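[1] this one's sequence-less:
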C-alpha cells in the first residue's frame, strides 16, 4: 500500500505533563502502525524528543506545516509542531495551566485539519481536567471540546474491544439516577442513534442487543419491573421503526454473546455494566469511539497517569490499538447528515 492510499490519522499529543507524548512515540516506534495508516502528530517537537529520550527510543522528528508534507515512513515521526509551551518550565507529572492550554490547541488544530479534509480521523491521547481548568479552558474533556468545535449535538460514545461494540444509555450518573433515566423514550432514542452510528461505521442492518438491568432480565417482574415497564416497550418502539433490536438480554451473558458475533453491538444501561465487560475482555485494547461528529475519532480509555509520567514505563498498547481502529474504520466512515 503506497503512502498516497493510506489514511492520514491525526494524533493530538495530549497533556505534555502526562503520558500522552510517551505513548505516542512508543506507538510510532511500532512499524505495524505505518503499515495501516499515515500517522501525523499534532503537538510539540521538543516534548516528543524528551519523551523519546527517557523512553530509550531513537526516531527522527520531521516538523511539517501541512499533512501533505509528511514522509509517513517508519523511523520518522511527522509532527505539526505548535510553539505553545515553555519547555524549560515544563514539569512532567504535575498539573500546569500551560499544558492544559496547549492540549486544547492540539485538539483544535487536529479538528480543523479533519474539517478541512486534510486528515481522515483523529486518534486522541489523554488530557487532564485539572490542567484544562487551570488554563481556563471551559470544557471538562475531549467529548465536550469536540462537540463545541464541530457544533455537534450530544455525541455518542461507543467502546470497541476485539469485535465487541458497546454503547451506553447512561454514563456518569449514580446507579439510582441511572435507573431513573431508563425510560422507554430514552431507550428508543438511543437505539435509533446507535443504529445510525453503526451504519456510519459501515455496519449495515446492525443487530443491537439491549442488556437487562435486573438478574435474569427480571424474571417477569419477580426481580423488578424495569424490564416490563420501560425497557421492553422502548425496544418494541425501536423495532416498529425498523431497528434490528433485541432484548433485554441478561447482562451476565449478553456481552459474551456479542464478543462471539451474535450481536453487532450491545446497549449497556449504565456506566459500569459496559465498562466492566469491555475491560475484563481486554483492558489495554478497549478503545473509545465518538460517534456523531463530522469525522471519525477514536481514543485511548485511560488518563494522563501523572504518577508514572516521565518514567518511561507507560504501556502504549492502547494507543497503538487506538490508531489501528481509526485506520480500520476511516475508509468506510460516513459523516452524519445535518438536518
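    It's in. On a predicted model such as this, the values are computed, not experimentally measured, just so you know.

[2] Please count neighbours and contacts with C-alpha atoms only from this point.
    Will do.

[3] Give me the nearest residue to residue 8, chain neighbours excluded.
    residue 38 (4.6 Å; C-alpha to C-alpha, 6 or more residues apart in numbering).

[4] Quick check: next helix or strand after the helix or strand containing residue 146?
    Taking DSSP states H and E as the criterion, the element that holds residue 146 is helix 142-150. Later in the chain than helix 142-150, the nearest helix or strand by DSSP H and E is strand 156-161.

[5] Use this one as the comparison:
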C-alpha cells in the first residue's frame, strides 16, 4: 500500500471525502469534475480527489469547468484549488478512451488502494468511488469481484456487505457478485444474522431509532411449505426467529414478490435480499439515478455510484453526474456521523 505522509491538522479537519477516479477510460473523471464544479467553495475544500491530475485537468476542460488542481500536500486552508492525491498512469502504458485496458484497471485499483491508506492515515473520513470495470481490473492482475471485495481485502476485513440506499427503498444483500447457484449456497443462518446485524447498526448510526428490517424469501412464495424448495423454512425462518429473540425488529421470510413493494410504501426501513439481482432490480427500478452503493462491515466507510463505466459515452462530455452527487451527499452524512462519534 502506498505510504502517505503524516497528516497535519488542516488535512485532518479539511478532508471529509476521498474520491477515487475509477477506470480513467470510463466516465469517472467527468462525473467527478461535474460534481466538484457544482460544489460550494466550502464543500470543495472538504474533498480530496485520488487519481492522475492530468486526467482530471482533461476532464475539467472537456466539460468547461474552471477547476484548478493541486497536490493535497501543498494545499492550504482557503486555497480555491482542488486537492489531489496523485496516482498516475504507469509510464509507457496505453490508456485508450472508452475501452477495457490493463492500464485502466491498474490505475483504478491503485486509486482505491491509496484512498484506503489516506483514510487510515487520517487525511479523509469516507471514500467515494467512481466506477471501475471488472474485466479491466482482472486484466491488470487484480482479481476481485468489485470494490466491495477489494476493500475487504485491502483492510483485512473478514466480510463485507453491499447496501443499496435510496429514499424509498433500501436493500442489503446476503450475497452479491457470485453465480445464482453460488448465492443459494451462501444462504446460511450465520450469514443472514450477520447481514441483519450490519444493517441494523448502520441504520442506527444514520439516525433511525428503531430499524424495521424485512428478510426476503429465497424461493417463489417462500417455498410454499417446501413444494418449491425448503431453504426458507429450514434456514431463513430459524434465523429470523433467533434475531427476534435477541431484540431485533425483523420479519421474514417474506415473499420477494411483495416485500419490496411493502418496503417502498414505508412498512420497512430495509429489506435483506438473498442475492444480487433480487435486491438490485427493485431498487434500480424505483431510483435508478439516485441509488447509492454503500459498503458495510469494513473498518473504512465507502459510498459509490450504482452504475458502470459507460464506455460508450466516455470522454464525450455527455455523462450525467446525478448519481455521483447522490453518493457524495450520502458520504457527507457518514463523514458527519464519524466526526461526532
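    Great, that's in hand. Just so we're clear, the structure is a prediction, and the values are computed from it rather than from any experiment.

[6] care to give me the TM-score?
    Once superposed, the chains reach a TM-score of 0.85 (TM-score structural alignment, normalised by the length of structure 1), with 331 aligned residues with a C-alpha RMSD of 3.1 Å.

[7] who touches the residue nearest to residue 8 of structure 1 in this structure?
    Residue 38 of structure 1 makes contact with 3, 6, 7, 8, 9, 72, 73 under the criterion C-alpha atoms under 8 Å, 6 or more residues apart in numbering.

[8] Tell me which residue of structure 2 matches up with it.
    Following TM-score structural alignment, the counterpart assigned to residue 38 of structure 1 within structure 2 is residue 46.

[9] Give the buried residues for stretch 293-306 of structure 1.
    Applying a neighbour-count criterion of 16 or more other C-alpha atoms under 10 Å, the buried positions in stretch 293-306 of structure 1 are 293-302, 304-306.

[10] returning to what we had before: what range in structure 2 does the helix holding residue 146 of structure 1 sit on?
    If you align by TM-score structural alignment, helix 142-150 of structure 1 falls on residues 147-155 of structure 2.

[11] is it fair to say residue 122 of structure 1 lies in a strand?
    Yes - residue assignment for residue 122 of structure 1, taken from DSSP: H, G, I helix; E, B strand; the rest coil, places it within a strand.

[12] so what's residue 103 of structure 2 up against?
    89, 90, 93, 94, 95, 136, 140.

[13] Under the alignment, what does it map to in structure 1?
    When structure 1 is aligned by TM-score structural alignment, the residue opposite residue 103 of structure 2 is residue 98.

[14] What of residue 187 of structure 2?
    For residue 187 of structure 2, the aligned position in structure 1 is occupied by residue 182, per TM-score structural alignment.

[15] who's in contact with that match?
    For residue 182 of structure 1, the contacting residues are 169, 230, 231, 269, taking C-alpha under 8 Å, 6+ apart as the criterion.

[16] With residue 159 of structure 2 instead?
    In this structure, residue 159 of structure 2 makes contact with 152, 297, 298, judged by C-alpha under 8 Å, 6+ apart.

[17] Apply 6 Å and report the result again.
    For residue 159 of structure 2, the contact set (C-alpha atoms under 6 Å, 6 or more residues apart in numbering) is empty.

[18] Also the one 3 residues further on?
    Shown in contact with residue 162 of structure 2 (C-alpha under 6 Å, 6+ apart): 172, 173, 295.

[19] just the buried members of the contacts of residue 103 of structure 2?
    Listed as buried from these are 89, 95, 136, 140; burial here means 16+ other C-alpha under 10 Å.

[20] What is the nearest of those residues to residue 75 of structure 2?
    Using C-alpha to C-alpha, residue 89 is the member of these that lies nearest residue 75 of structure 2, at 22.2 Å.
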